[in-house]
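K.L.:
the sequence and its predicted three-dimensional model are supplied below.
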Amino acid sequence: MIRLPFALAALCLSVSTFAADPFDDKFRQLDELLPPASTIRTASGAPGQAYWQQRADYTIRATLDEANRSIRGAGTVTYHNNSPDTLHYLWVQLDQNIYKPNSDARMSTTVAREAWAKPRNPEEGLKFDALRATFEGFTFEGGFNITSVKSGGRQLAHVINRTMMRIDLPQPLKPGQRFSFDVEWNYRINEQKVLGGRSGFEKFDDKNDLFEIAQFFPRMAAYYDTYGWQHKQFLGAGEFTLEFGDYDVAITVPADHIVASTGVLQNPREVLSAAQRERLERAKKSNKPVLIVTQAEAEQAEKTRASTMKTWRFKANNVRDFAFASSRKFIWDAQGLKSGELDVMAMSYYPKEGNPLWEKYSTHAIVHTIEQYNKYSFDYPYPTAISVNGPVGGMEYPMISFNGPRPTKDKKTGELTYSKRTKYGLIGVIIHEVGHNYFPMIVNSDERQWTWMDEGLNSFVQTLAQEAWEENWPEMRGEPRLITDYMKSRNQVPIMTNSESLLQFGNNAYAKPAAALTVLRETVLGRELFDFAFREYARRWKFKRPTPADFFRTMEDASGTDLDWFWRGWFYTTDAVDVSVDGISEYTISSQNPETEKAWRRRMKQAEPVSLTDQRNKGMPRRVDAHPELKDFYNRYDDFTVTNADRNKFAESQEKLEDWEKALLSSGKHLYLVDFSNVGGLVTPLVLEITLASGKKYIERIPAEVWRYSPKKITKLVVTDEPMTGLTQDPFWETADIDQDNNAWPRKPAPSRLELFKTERGGNDMMKDFNAKLKTKEERAAEDAKKEKDTVPKIQ
C-alpha cells in the first residue's frame, strides 16, 4: 500500500493509460459502413416520406396427389409496381428447383469424408446412410415443371435460371401500374426425412403420409430500394425475401384429410362435420385447448382411404407467403385468445405419434408466445396461429409453423414417453417458430441476405418468452455466457456476413445476435431504454422491409444512446470480450498530520519481515551497549519521532486548505488504481464487484466509454470507505467475457473435479524393467539366443 500525497491524490481522480501503438478508435461512427440516409430511409432509422414497397396478390388452385406424392397447381399473380422505377421484366422465385439435380445447391454440395467413409469396424463397409441424402439429391427428379406462363391468354417469354425465373413484360411496367399473369405448374414432393428441406412428406408404418407443403407455387422475388431485385439463388441456407399481398387459395386433398393452412377457412360447412364446427365455436371462448378432431377419430381415419376429394378454401390478407399441411392422421385442437382487440385462434395439428406431448403443450405454447411477443413488439395482427407436428424440425410461415419434437417408445413398456430435453425442445421450437410471425413475417427483413435479422432478433425475444414460461428454464440461447466458446473459436465470421457464407449457422445467426441483444438490454442500455427502442423498431417496420442500418439507427434514436461502438464490435468484427484485471495499487490519502503520518510509517516498517541476517544477529554484543557514552540524540529518537518543526509545518499547511480539502483529508477514504487490459478487442462496460474488509460487497458499473481514449489498456480509480479485499470484473457473466480466469483480484483458482480411476499399465513398466536387471547373465544370454532364433527366416 502506498501513501499518496494530497495533490497527487486529486490528480489521480482521472487516470488512464494510453497505448503506445497507433490509436484504434473503437468509438468512431459507422458512417463509412452504413448506407447514407434518404427520404426513403431516414437517419433516425424510420421509413421516410418517400418509402415504398412492392405488392403481389395471388389466386391459387392446388391439388395434392397423395398416391404420386406430387402437387399440381395453377394461379394468377397480380404484381403492383409501387416503386419509382419502370420495370421491363419481373423475377419469380422457383424454390422447389433446389431439388433439380443440376441446381447450384446440389452441384456445390460437399461431404465430410470422416462422416461416412470410415467404417466402425474393419469388417464393415462404408456408412452409406450418412451419404444417402447427398446421393438421392442427384437422383430425385424434383423441381417445378412450369407448363404455362400467360397474360391475357398470350404466352409470356420467360427464362428459368435455376431457382429463379425471369418473365419478360410485353410492355414496360411504369410506376403505379400493375400487371397480372397466369402460371401453371407441377412438381414431385420430396421425402423430408431423406432429402431434408423446409417442407416435404413423411411416411409412417401405418402406410399413411403426412404432408407439410411450402414453397409450392412460383413466388414473386422482392424488389426494393437498397438492393433492387433480390434474386440471389436459393442454396438452402438463406431463406426467403418476399412481398406482402392478399391470398385466395383452394387446396384439393383426399376427402378424409384434415388441412391446416395460412389464412382463414372460408368453407367450413363443406369440409368439416357439424360436431367439428361446434367444437371450433366452443374453442373460441375456452381458456384451454378444445379437441376439434380427437385421437380416436384420427386413428379411425387412418384405417380407411377416401376415394373422393375435397377442396378447402382459405383467404389470407397482407401476408408475405402461404403454406399448408395435410393428413388423415391429424388430431386437431384449438383455443381462442385476445390479441389487443383481435380474436385469434391458436391451433395445433399432430398425429397420434405426437402424444402425450403435443396435446399437453403445443397450443399452450402458441398462446404463451403471442402474449409474450406482444409485450416486446406489437399486437399479433392475424386471426390464426398454428403449430403442426411433422417431419420438418422447425420452420415458419405466416400463421402456420412446422415443428418436429415427438415422444419415443419406451423400450420396456412400449409406451410413448418423452425426455426433459424433448419436452423443452418442443416448447422452445414452438415459441421460436410462432415468434417468427413477428420477425420476419411482419417485420419483413431480407432473409436471403441477413439471416440474423430474423433468426437473431427472434431468438432474443424467444429467450424472454422462455423466461416467462417457468423460472428454471433449462436452455437459454440468448445467455451471454453460452456464446463464449464460439466467440473464442477460430471458426467465426462477423454477424454481418451473407447467409450462405456463415460457417456456424446456429451460433452466428441465432445465438450470437441474441446474446448481443441481451448484453445491450441488461448491461449497456438497461431494460427500460432497450424495450422502448426495440418496440419502436418493431412498430416502425411492421409490414415493411427494414435493413440492418434501420435497426441500428432506430435503436440509437429511440434509446438516445450512441451505440456505434457496440454494432461495430459485435456485428462487424469477430472480436471477443476478454477484460483482464492486471493489477491493483492501493493508496490512502496523507493527512499531513505528523502525529498520524509518522505513526503510520512506523506501523508499515514494523510490518516488514525481519531479515535473516538480523534474526541471526539478534542478541550479539554491540559497542554502544558496552560504551553508553557513544549514544546521542539520534539514538534516543528514530525517524518516526514527531518534532516541533514537524508540528509547526503542519499547522501552517492547515491554514491554507479549503473546506473540501479538509473534508477529504478527514474522510479516511481508500484509493485503488486498477489496471485493465482489453485482451479480446471488443470494448465493453465494466461491471465491478468490490469486496470490502467488513465482508460487504457492492457493484460499480462503468460505461464502455471508459475505453474511448485507450482501447487496449486503462487504469481506473476506485475509491472505497474501507480497505478493499477483492475485485471481480463481470461477476454475473453478463458481458460474454470469454476468459473468467483473468477477471479477479486476487486471482481465483479454477475449480474442477479430479476423476480417479484404475487403468491397466501399458508401455513402460518401471518395475518390469527393474526386475529384468536382476536376472543373471546366463538367463539374459539364453533369452537373447531364443529371440535371435525366432527371427531367422525359415526356408520352405
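P.N.:
Structure's in. What do you need?
K.L.:
from now on I want contacts and neighbour counts done on CA atoms only, so please keep to that.
P.N.:
OK.
K.L.:
tally of neighbours for the closest residue to residue 673 other than its chain neighbours?
P.N.:
Nearest residue to residue 673, sequence neighbours excluded (Cα to Cα, 6 or more residues apart in numbering): residue 717, at 4.7 Å. Close neighbours of residue 717, defined as other Cα atoms under 10 Å, add up to 18.
K.L.:
next one: the one 4 residues further on
P.N.:
Residue 721 has 12 neighbours, counted by other Cα under 10 Å.
K.L.:
correct me if wrong: it contacts residue 669.
P.N.:
Yes: contact status for residue 721 versus residue 669: in contact at 5.1 Å, counting by Cα atoms under 8 Å.
K.L.:
thinking again about what came up before, does the residue nearest to residue 673 touch residue 672 like I think?
P.N.:
Yes: with contact defined as Cα under 8 Å, residue 717 counts as touching residue 672 (5.7 Å).
K.L.:
name the residue closest to the centre of this protein, please.
P.N.:
Centroid-nearest residue in the chain, with Cα atoms, centre = their mean: residue 511, separated by 1.7 Å.
K.L.:
helix, strand or coil for that one?
P.N.:
With DSSP: H, G, I helix; E, B strand; the rest coil as the basis, residue 511 sits in helix.
K.L.:
and the gap between residue 364 and residue 18?
P.N.:
56 Å (Cα to Cα, to the nearest Å).
K.L.:
alright, now check it against this:
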Amino acid sequence: MKQLLLLPLLSCLVLGAWAQQENTNTNKFRQLYTELPTPNVYRNAAGAPGHEYWQQKADYVIDIELDDEQQRIYGEETVTYTNNSPDPLEYIWVQLDQNMRAKDSDTYKIQQSEMDDRMSSGQLKRLTPTFDGGFKLDYVRDASNKPLPHIVNKTMMRIDPPAPIQPGEQFVFKVKWWYNINDRMEIGGRSGYEYFEEDDNYLYTIAQFFPRMAVYNDVEGWQNKQFLGRGEFTLPFGDYKVNITVPADHLVASTGTLQNANDVLPRDKRKKLEEARAERETPVIIYSEEEARENEKTKSDKKKTWTFAAENVRDFAFASSRKFIWDAMGVEQSDGSVVMAMSMYPKEGNPLWERYSTKAVAHTLKWYSHYTFDYPYPVAWSIHAKSIGMEYPMICFNFGRPESDGTYSERVKYGMIGVIIHEVGHNYFPMIVNSDERQWTWMDEGLNSFLQYLAEQQWERDYPSRRGPAYKIVDYMKGDKSKISPIMTNSESIYQFGNNAYGKPATALNILRETIMGRELFDYAFKVYANRWMFKHPSPADFFRTMEDASAVDLDWFWRGWFFTTDHVDIALDDVKYYRMDTKDPLVESKISKEQRSESPQYISSLRNARDIEQTQDEIDPALRDFYTDYDPLDFDILDKEAYDRYLNSLTAEEQEMLKAGQNFYQMSFRNAGGLVMPIIVQLQFKDGTTEDHYIPAEIWKMNDEVVKKVFITDKEIAQVVLDPYLETADVDTGNNYYPPRTQLNRFEMFKRQGTSRWGGGENPMQRARRAKEKEEGTN
C-alpha cells in the first residue's frame, strides 16, 4: 500500500462525486416509466389489482376414456365460459396444444436439421415426423348440439358464437375429440406414456389432453400465441368435473378430489386413506409394492370410471397405471386445515420413492406456505415418471429412478428431491399466482426456483442446490453476450433457457433478499405479492411494483440491470491510497520517515557503488568531512520539540483530539468493469487478524456508474482489502477483488478417464460400498 501524508484539516478529502455530470440517456438509476405499462383501474401503481380488476372463468365437465390397447385418449367436454370483461366478445380462442405433435406442426418445421456423413436410423427418422399426433376433432357444438362455426389455426381454434358474448353473459359449447398418446421415452413430451417391456405394462402421465380456453385479459386481449413447445401455458381459472374411464385394475391420481371412492376403492383402502389423513410423520402405504407387483402380472378386460372434482383451478391432469404403489400422509396448515400429500410410483422407483417422495411433498407445502400463503387445495400429488419434471394443479410428474439393484447416486437422490420440491412448488407459481407462462417463463420458473432453493436449504444443511446462490450464475453471466438474452424476453426466443428463465431470476431474488433488501423486508414484500395475486393473473410490472411498494426500497435500477439487460457484475478494486495524519510531532514523524526510507528500494548504482568503490575521497581524506557529512535532517532536537509545543497550543481542543486518535485513512477506487451496478461490499482485514465489513448501497454509482471512490477511516492498520467476501453479488472476476492483489490459484491435472463419479456415471458410491463390504466378508 502506498502511504501519503494527510493535512490536518482533511481539506484534501473529496467525499462526494458532485462534479460528475449525469448522462440522463444512459443513467442506470433512471426510473422504469418507459418500460412498464401505465397504471390503470385494472392494475394500479402499487402493483395490486385495481378497483375494476376482472378476469374470465371457464368451467368444464369432461368425460375421458384411456385406451390401454391402442394408447389413445377419447374425450367429450362441455365448457361454460363466463365473460367478466367489460368487452363484448365476437369470438373466443381455444388452445389445442396436442397439435404441436401433428405432422404438419410448425414445431417440426422450425427445427433446424443437418446431415452428417454417418447417421443412425434413429437420427434419420427424426428428420421427418412419423408420429400421428394432434387432436382429431369429431365436432364443435353449442349447448343445443348445433354445429358451431370454428377454424383451427395450428395450435389454436377460433369459435364464432351466433352473437357476441356480452359482459356478464355465459357461453356454453361442446367438443368431442381423440388423439394418439405419445411415447415420452421415444419422442419426449410433458405428458405421454412410458412402456415397461419386462412386464408389458404402461404408465400414463396425461396432460394437455383436452381443448382448453385461452386467456382474455386487460394486458394482452386474447393470449393466443401459438404453442411451439417451449413457452408453457396461460389459462383461466374454473371448476372441473372429470370422469376418467380406465382399465379396472388401474390406480388413478388426478387434479381434484375423488368423488366416487366407494365405487373404485375397497373399504380397507378407504380406511387407510383416513389413517393417512391423521398421520404427520411417516406416510401410510395405501397400495404396497407387493400389491403392485401382483397387480402388474395380469390385465383386466373390464373398465372403471374415476370421478374427480376441482374448484378454482386453471388446468387438469391425471396419471394412470396398474403398476402404481400409493402412499399418503396429512399436512396440517396454520389455519388447521389438512392437505393430503400423496405419491404414486412403480416398483422401479423404490427404494427412493417410498422413502422420500411424500415427505418431500409435505416439506414443500410447509415452506412454500411459510413464504406465501396456506396451500388452498385439498391434495398434492407426486407421480413417478422417468425423465420428466412437469407441474399441474394438485399433481406433478417427477423423475428420479434408482438402479435396478436399488442403489443410486447423489445426483439421482438430490435430483429427485429437488424436482419434487420444484414441481410441487409450481402449485403456488403459476397454478395459483397465475402468470403468463407463454410470455414470461421467469415469472413462474424463476420465482419457483428461488423458493425451491429456500425449501432445499430447510431440508438439509448445505443441500447441493443447483440454482439460487449468486456464485452459481457466474459462468453464465460472464459468457458470450451474443448467446445471452435479457430475462425480459419472450419464452420462445430465449438463449440458454435454463440459465435465463430459472437460474438468473432465482439468483436475482436471492441477492435481493440477502444483500439489497434484507430478509425481513424481502419476505414481507414477497408475501404481499403472492397474496395480492393468488387466483389472479399478474404481469411483470405487478411484481416489480409490489416489491417496491411493500418495502420502500427503490429497485428500478435492479430490475433494469438484472431483468432488462445482459450486463454482468464485475466490480474491481483498482487502487488503495493510505493516508495518516501529519502530527507534526518530531518524535513520531521522524520515526515514520526513517522507516519509510529504510523500506524504500535502493537505486542500482548505489548498490553497485557500495560494492565496487573501495574508498570514497572523504574516507581517504577525513579533513573533507564536516557538519553535513553525518547530518540527518530526520533527526530532531530540542528546538523541534519547542516548535511542536507551539503548534499544539495553536490547535483547538477538537483538532488536538484528532491528532491523538492516530487514525488511518484509506482512499479506495472502485471500477464497474461489468456494467451491472451493485452494492459494494468491502471487508477490511486488519494486521491484528480482525475484520470489519462495510455494505455500501448501489446508489453510490448514481452520479458515475464507471468509477467511484470511498474513504474508510480505521483505528487499526489494514493488511488486506477484499471485495464481495461472501460471494453475494455474482461478481464474475474475483481476481480483481483484492488489495494488495492476491495470486489466484489455478489447477491443471493429468487427465485419465475414471470409472466412477460422485455425481453419476459408472459405479455409484452405494454400489462401491456394497461391493467392498462383500469383498471384505468374503476375505474374512
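P.N.:
Nice, I can see it. Everything numeric here is computed off the predicted structure, so don't read it as measured data.
K.L.:
please say which of residue 364 and residue 18 of structure 1 ends up with more neighbours.
P.N.:
Neighbour tally, residue 364 of structure 1 and residue 18, criterion other Cα under 10 Å: the higher count belongs to residue 364, 21 against 15.
K.L.:
residue 365 of structure 2 matches what in structure 1?
P.N.:
Alignment note (TM-score structural alignment): residue 365 of structure 2 maps to residue 370 of structure 1.
K.L.:
any idea which element that match lies in?
P.N.:
helix 357-376 (DSSP states H and E).
K.L.:
what lies in contact with the next helix or strand after that helix?
P.N.:
Moving toward the C-terminus from helix 357-376 of structure 1, the next helix or strand (DSSP H and E) is strand 384-389. Contact with strand 384-389 of structure 1 is made by 260-264, 325, 344-351, 354, 362-363, 366, 399-405, 430, 434, as judged by Cα atoms under 8 Å, 6 or more residues apart in numbering.
K.L.:
one more time with 6 Å
P.N.:
344-350, 399-404 (Cα atoms under 6 Å, 6 or more residues apart in numbering).
K.L.:
from these, which ones fall inside strands?
P.N.:
Among the contacts of strand 384-389 of structure 1, the members falling in strands (DSSP state E) are 344-350, 400-403.
K.L.:
make sure residue 298 of structure 2 is indeed in a strand.
P.N.:
No: Residue 298 of structure 2 is assigned coil when assessed by three-state DSSP, not a strand.
K.L.:
which one in structure 1 is aligned with it?
P.N.:
Match for residue 298 of structure 2 (TM-score structural alignment): residue 304.
K.L.:
from residue 325 of structure 1, how far off is that match?
P.N.:
Taking Cα to Cα, one finds residue 304 of structure 1 at 19 Å from residue 325 of structure 1.
K.L.:
for residue 598 of structure 1, same thing?
P.N.:
Distance from residue 598 of structure 1 to residue 325 of structure 1, by Cα to Cα: 87 Å.
K.L.:
just residue 187 of structure 1 next, same as before
P.N.:
16 Å.
K.L.:
of residue 598 and residue 325 of structure 1, which one has the most company?
P.N.:
Neighbours were counted for residue 598 of structure 1 and for residue 325 using other Cα under 10 Å; residue 325 has more, 26 against 16.
K.L.:
that one contacts residue 257, correct?
P.N.:
No: Residue 325 of structure 1 lies out of contact with residue 257 (Cα atoms under 6 Å); the separation is 9.7 Å.
K.L.:
contacts only, for the aligned residue in structure 1 for residue 284 of structure 2.
P.N.:
Matched to structure 1 by TM-score structural alignment, residue 284 of structure 2 sits across from residue 290. For residue 290 of structure 1, the contact set (Cα under 6 Å, 6+ apart) comprises 283, 333-334.
K.L.:
ranking these by neighbours, who comes first?
P.N.:
residue 334 (28 neighbours).
K.L.:
what is the burial count for the nearest residue to that residue once chain neighbours are set aside?
P.N.:
The shortest distance from residue 334 of structure 1 to any non-neighbouring residue, by Cα to Cα, 6+ apart, is to residue 347 (4.2 Å). Residue 347 of structure 1 sits with 28 neighbouring residues when counted by other Cα under 10 Å.
K.L.:
perfect, I'm done here.
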